[in-house]
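Asker: this one's sequence-less:
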């Protein structure tokens, strides 16, 4: 591993304090803020937000999948589903597919950003 070196920057005291407050708010180090900003990388706090977003999306779709399975169980148990219910179910599935496609596009952009981050 390469030895780390120090770089000394001269900035106004108020600016340093402002940067430190920003780092405290974002829960990142001043070094991380400077290095990631200079190298045009995603900041650690933004990375955490992205991961939280992905986890939340996964939870939403898990709930939807559970609901789909419940409807299928009811339909199989009753051996009947009305045409209105079937149409409504089909429309909801179409919405889920559209949302999943949008989510996948967002994920592609996120992965692209993260890939360019290294």
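Answerer: Sure thing, it's come through. From a predicted model like this one, the values you see are computed outputs, not experimental measurements. Numbering: from 1, shown residues only.
Asker: can we go C-alpha only for contacts and neighbour counts from here?
Answerer: OK.
Asker: Where does residue 40 sit, in terms of helix or strand?
Answerer: Residue 40 belongs to no helix or strand when assigned by DSSP states H and E.
Asker: Hmm, I typed the wrong one, I wanted residue 96.
Answerer: Using DSSP H and E, residue 96 sits within helix 83-115.
Asker: Pull up the gap between residue 69 and residue 82, please.
Answerer: For residue 69, the distance to residue 82 equals 17 Å [C-alpha to C-alpha, to the nearest Å].
Asker: ignore the last one, residue 70
Answerer: Taken as C-alpha to C-alpha, the span from residue 70 to residue 82 is 16 Å.
Asker: related to what we said a few turns ago, neighbour-wise, which of residue 69 and residue 82 wins?
Answerer: Taking other C-alpha atoms under 10 Å, residue 69 and residue 82 do not tie; residue 69 has more neighbours (12 against 9).
Asker: elements contacting the strand or helix carrying that one?
Answerer: Assigned by DSSP H and E, residue 69 falls within helix 44-78. Using 3 or more C-alpha pairs under 8 Å, 6 or more residues apart in numbering; DSSP states H and E as the contact test, no helix or strand touches helix 44-78.
Asker: Got another one to weigh against that:
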């Protein structure tokens, strides 16, 4: 059985303007990825490592926010059922969380659109 070697075996030399190379390196620094990763993933239409990290961070944040919202919805319902009214500050906090949900859903949709567009190529 032949063992598959995943070591880098070859290299590509390209000629570009120094300013363009510097710009690519700057982008890599911002995204915290290597220049090789930027080029290979771009050519192969794959998600960049930084995009994967953003997606995972977003999903984690979204889960935490939804847990808080579920807890607050239950608290608001309990208060409303017991007291037959809701204080203004509680209703304000509840409204703020709902606004945050809308924002997260919009962000989620943009990320999913990006994923789908990358997968369809």
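Answerer: On my side now, so go ahead. Computed from a predicted structure; not experimentally measured.
Asker: quick one on the thing from earlier: what's the angle from the helix holding residue 69 of the first structure to helix 83-115?
Answerer: 160 degrees (axes from the mean of the first three to the mean of the last three C-alpha atoms, to 10 degrees).
Asker: tell me which residues in helix 44-78 of the first structure are buried?
Answerer: For helix 44-78 of the first structure, burial by neighbour count (16 or more other C-alpha atoms under 10 Å) applies to 44, 54, 71.
Asker: Turn those residues into TSV, columns for distance to residue 96 of the first structure.
Answerer: Putting these into TSV (distance: C-alpha to C-alpha, whole Å) gives the following:
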residue	distance to residue 96 of the first structure
44	31
54	16
71	15
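Asker: between the residues you listed, which is closest to residue 105 of the first structure?
Answerer: Each of the buried residues of helix 44-78 of the first structure was checked against residue 105 of the first structure using C-alpha to C-alpha; the closest is residue 54, at 12.4 Å.
Asker: tell me the contacts of the alignment partner in the second structure of the closest one?
Answerer: Residue 54 of the first structure maps onto residue 59 in the second structure, with residues paired by TM-score structural alignment. By C-alpha atoms under 8 Å, 6 or more residues apart in numbering, the contact set of residue 59 of the second structure is empty.
Asker: Also residue 25 of the second structure?
Answerer: Counting by C-alpha under 8 Å, 6+ apart, residue 25 of the second structure has contacts residue 35.
Asker: Translate it into the numbering of the first structure.
Answerer: Applying TM-score structural alignment, one finds that residue 25 of the second structure aligns to residue 20 in the first structure.
Asker: buried stuff in the helix or strand hosting its match?
Answerer: Using DSSP H and E, residue 20 of the first structure sits within helix 13-26. By neighbour count on 16+ other C-alpha under 10 Å, the buried set for helix 13-26 of the first structure is 19-20, 23.
Asker: Next secondary structure element downstream of it?
Answerer: With DSSP H and E, the next secondary element past helix 13-26 of the first structure is helix 30-38.
Asker: Could you tell me where that next one falls in the second structure?
Answerer: With TM-score structural alignment as the criterion, helix 30-38 of the first structure aligns to 35-43.
Asker: To what extent does the matching stretch diverge from the first structure after superposition?
Answerer: Average distance, stretch 35-43 of the second structure versus aligned residues of the first structure after superposition (mean C-alpha distance after the TM-score superposition for the first structure): 0.4 Å.
Asker: Excluding its own residues, what touches that stretch? List them.
Answerer: Identification of contacts with stretch 35-43 of the second structure by C-alpha under 8 Å, 6+ apart yields 24-25, 28, 47-49.
Asker: Out of these, flag the one nearest to residue 115 of the second structure.
Answerer: residue 47 (7.7 Å).
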